[in-house]
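Novice: just need the structure, nothing else, for what follows:
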Amino acid sequence: MKGWMGILFALLAIPAAARAGEVRVAVAANFMAPMEKIVPLFEAETGHKALLSFGSTGKFYAQIRNGAPFEVLLAADDATPEKLEREGRGAGRFTYAVGRLALWSRQAGLVDAQGAVLRSGRFARLAVADPKLAPYGAAAYETLGNLGLLETLRPKLVQGENIAQAYQFVATGNAQLGFVALSQVQADGKLKDGSAWIVPASLHAPIRQDALLLGKGKDNPAAAALMRYLRGDKARALIRSYGYDI
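Specialist: Modelled structure (predicted):
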């Protein structure tokens, strides 16, 4: 009995950080910047480690169905986590952010506050994300359709697999402007550079982004801790600072 008590006391004496685990997280590309700020806070406060992979929600869905080792999914929509939940591949779904779409250019003054540049012909290429894989791409196509510009501008569209690639097309000058996530071009409520039009939410379906605790993470305390942390005041304030609604 004394031997077992000694082992118990020894275990209790181990610092929390030494007992901490790690969680593998699939993160939608639009959420890269805020997540890279959230993770150090999460790790410092919990002792757990988060291993991040960034990409398109559609591709993550296929990878998860094929057995990828992700334990938490931070999607760019609510439909994919809901589908995975229905398939029995996760639980505990909640909306961690509501995204905003922006039309952005590196060139100052090119994009006006009403998005009229889309009708101006002052650009050769317009970057968008793949609407089949990226919810922000679907929102961009819906916006163009509601503006009556989709067929007119279709020859100018250059398509990236995800919103990160769409952003890179504009950032590198391969496209004069593009539809990106507001979080990619704004921090602390201010535009980082260039010019942008924040697309009115009425022009596309809400971009509700859901988190899901996946089956591989259901017994992992680090995964559960991350899900809780994303609902906390510090994470929510940081998410808002990148232009998301909560």
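
Novice: rest of the way, CA atoms for contacts and neighbours
Specialist: Noted.

Novice: tell me what the longest strand along the chain is packed against?
Specialist: Scanning the chain for the longest strand, with DSSP state E as the assignment, gives strand 90-99. For strand 90-99, the elements it packs on are helix 79-86, strand 207-214, judged by 3 or more Cα pairs under 8 Å, 6 or more residues apart in numbering; DSSP states H and E.

Novice: let's go with 10 Å and repeat that
Specialist: Where contact means 3 or more Cα pairs under 10 Å, 6 or more residues apart in numbering; DSSP states H and E, strand 90-99 is packed against strand 72-74, helix 79-86, strand 207-214, helix 221-230, helix 233-241.

Novice: the residue minimising distance to the centre of the chain and G55, how far apart?
Specialist: Centroid-nearest residue in the chain, with Cα atoms, centre = their mean: F31, separated by 2.8 Å. Taking Cα to Cα, to the nearest Å as the measure, F31 falls 10 Å from G55.

Novice: and for G137?
Specialist: From G137 to G55 the distance is 13 Å (Cα to Cα).

Novice: those two - which one has more neighbours?
Specialist: The neighbour count for G137 versus G55, taken as other Cα atoms under 10 Å, is higher for G137 (26 against 23).

Novice: just say helix, strand or coil for that one.
Specialist: helix (DSSP: H, G, I helix; E, B strand; the rest coil).

Novice: ok, L213 - contacts?
Specialist: Residues in contact with L213, defined by Cα atoms under 10 Å, 6 or more residues apart in numbering, are 25, 70-74, 81, 85, 89-94, 220, 223-224, 226-227.

Novice: which stretches in the protein count as strands?
Specialist: Counting by DSSP E, the strands of the chain are 22-28, 49-55, 72-74, 90-99, 101-105, 126-129, 157-160, 177-181, 186-187, 190-191, 195-198, 207-214.

Novice: can you redo those strands as TSV with distance to F9?
Specialist: Output for those, formatted as TSV (distance: least, Cα to Cα, whole Å):
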stretch	distance to F9
strand 22-28	24
strand 49-55	25
strand 72-74	33
strand 90-99	34
strand 101-105	54
strand 126-129	55
strand 157-160	55
strand 177-181	50
strand 186-187	47
strand 190-191	52
strand 195-198	57
strand 207-214	32
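
Novice: want to put them side by side, so please do this one too:
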Amino acid sequence: MTIARSWLSALLVGATLVLPAAARADEVRVMISGGFSAAYKQLVPQFEQATGHKVSTAYGPSMGTTENAIPVRLARGEPVDVLIMVGEALTGLTEQGKADKASRVDLARSPIGVAVRAGAPKPDISSVDGLRAALLAAKSIAYSDSASGVYVENELFKRLGIQEQMKGKARMIPAEPVAAVVARGDAELGFQQISELLPVAGVEVVGPIPESVQKITIFAAGISTKAVSAKAGADLLAFLASAQAAPVIRKTGLDPIAHPAGK
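Specialist: Modelled structure (predicted):
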């Protein structure tokens, strides 16, 4: 990782390097969950242009049992070089021997936010009392089937003391962005990482939930233990963790995690 990151940093700050296609250009197969996807889609063309590598991508949740969920993809033997997903889920894959622990790099912190349909009134969720009142007043609430939704269902409602009141009107959404459900009017409030709410047309992000009940999700990346293009995959991880990538990551609603040069 250190060698890959140092080489790529030199390339990105203006060094001109001709890449012999047979020697250096590889296909990097990536599996990625939604929270980092908006930044990733903007950054991958820069990486491909700088390195000559080509990136192919499969999208799916970090956890769960839906057809496209990353653990399900791995279980059915889909090929992959790079995994980009919720850090806790990546840790689980490392413990199962499916991701190389030494290759892991944490990329960004992601807060949970709330969205409403575009044009709908925005509730005041700046305080815990305001968030509680908004949830009690809403007729329907949606949350994801990944890390943020698991927290909302199992911890947030309980911490707010409204677990019973949420039964029957709050539901987990599998295999679809929560914001899409809100945009078509099937839920008044939607909870998911802000980076997953922002790209969806037809909704407005109210803001993050209050800090005292917030859960920050870490998005991380690592190399598959079955990677064919491990070196090219390491180059991609180095680029995504670089200072050059940070402004794009920040613009998509994430807080990039700084890494010392050469680390």
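
Novice: next, the TM-score between them, please.
Specialist: The TM-score (TM-score structural alignment, normalised by the length of structure 1) is 0.81; 224 aligned residues with a Cα RMSD of 2.5 Å.

Novice: quick one on the thing from earlier: what residue in structure 2 is paired with the residue nearest to the centre of structure 1?
Specialist: Matched to structure 2 by TM-score structural alignment, F31 of structure 1 sits across from F36.

Novice: coming back round to it: out of the strands of structure 1, which is closest to Q63 of structure 1?
Specialist: Ranking the strands of structure 1 by proximity to Q63 of structure 1 (Cα to Cα) places strand 22-28 first, at 10.0 Å.

Novice: the closest one vs structure 2, mean deviation?
Specialist: After superposition onto structure 2, strand 22-28 of structure 1 sits on average 1.0 Å from its aligned residues (mean Cα distance after the TM-score superposition for structure 1).

Novice: list the contacts for the residue nearest to V128 of structure 2 when sequence neighbours are not counted?
Specialist: Leaving aside its chain neighbours, V128 of structure 2 sits nearest to P210 (6.2 Å; criterion: Cα to Cα, 6 or more residues apart in numbering). P210 of structure 2 is in contact with P111, I112, G113, I125, S126, S127, V128, D129, G130, L131, counting by Cα under 10 Å, 6+ apart.

Novice: residue in structure 1 matching P210 of structure 2?
Specialist: In structure 1, P210 of structure 2 lands on P200 (TM-score structural alignment).

Novice: and that match, how close does it get to A127 of structure 1?
Specialist: 18 Å.

Novice: the top helix by length along structure 2 - contacts with which helices or strands?
Specialist: Using DSSP state H to define each element, structure 2 has its longest helix at helix 37-51. Helices and strands touching helix 37-51 of structure 2, by 3+ Cα pairs under 10 Å, 6+ apart, are helix 2-12, strand 27-32, strand 54-59, strand 82-86, helix 194-197, helix 230-240, helix 246-251.

Novice: to which residue of structure 2 is L73 of structure 1 aligned?
Specialist: So, by TM-score structural alignment, L73 of structure 1 is matched to L83.

Novice: what about its match, how many residues close to it?
Specialist: 26.

Novice: cool, and the one 10 residues further on?
Specialist: Look at L93 of structure 2: counted by other Cα under 10 Å, it has 21 neighbours.

Novice: check contacts around it.
Specialist: So L93 of structure 2 contacts I70, P71, L74, L83, G87, A99, D100, K101, G222, S224, T225 (Cα under 10 Å, 6+ apart).

Novice: same thing but at 6 Å, please
Specialist: A99 (Cα atoms under 6 Å, 6 or more residues apart in numbering).

Novice: please tell me how far it sits from A221 of structure 2.
Specialist: Taking Cα to Cα, one finds L93 of structure 2 at 11 Å from A221 of structure 2.

Novice: now do the shared contacts for these two.
Specialist: Contacts common to L93 of structure 2 and A221, judged by Cα under 6 Å, 6+ apart, are absent.

Novice: picking up where we left off before, ok, now which ones touch the match of F31 of structure 1?
Specialist: By Cα under 6 Å, 6+ apart, F36 of structure 2 has no neighbours at all.

Novice: also G115 of structure 1?
Specialist: W197.

Novice: turn the helices and strands packed on strand 90-99 of structure 1 into TSV, including distance to S183 of structure 1.
Specialist: Shown next, in TSV, are these (distance: least, Cα to Cα, whole Å):
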stretch	distance to S183 of structure 1
strand 72-74	15
helix 79-86	21
strand 207-214	13
helix 221-230	17
helix 233-241	8
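
Novice: before we move on, back to that, does the match of L73 of structure 1 touch M31 like I think?
Specialist: Yes: at 5.1 Å, L83 of structure 2 counts as touching M31 under the criterion of Cα atoms under 6 Å.

Novice: re the thing from before, name the member of the contacts of P210 of structure 2 with the most neighbours.
Specialist: That'd be I112 among the contacts of P210 of structure 2, by other Cα under 10 Å, with 26 neighbours.

Novice: what does it correspond to in structure 1?
Specialist: I112 of structure 2 maps onto L101 in structure 1, by TM-score structural alignment.

Novice: please report the distance of that match from A76 of structure 1.
Specialist: 12 Å.

Novice: likewise R228 of structure 1?
Specialist: 19 Å.

Novice: neighbour count for the two, which is higher?
Specialist: A76 (31 against 11).
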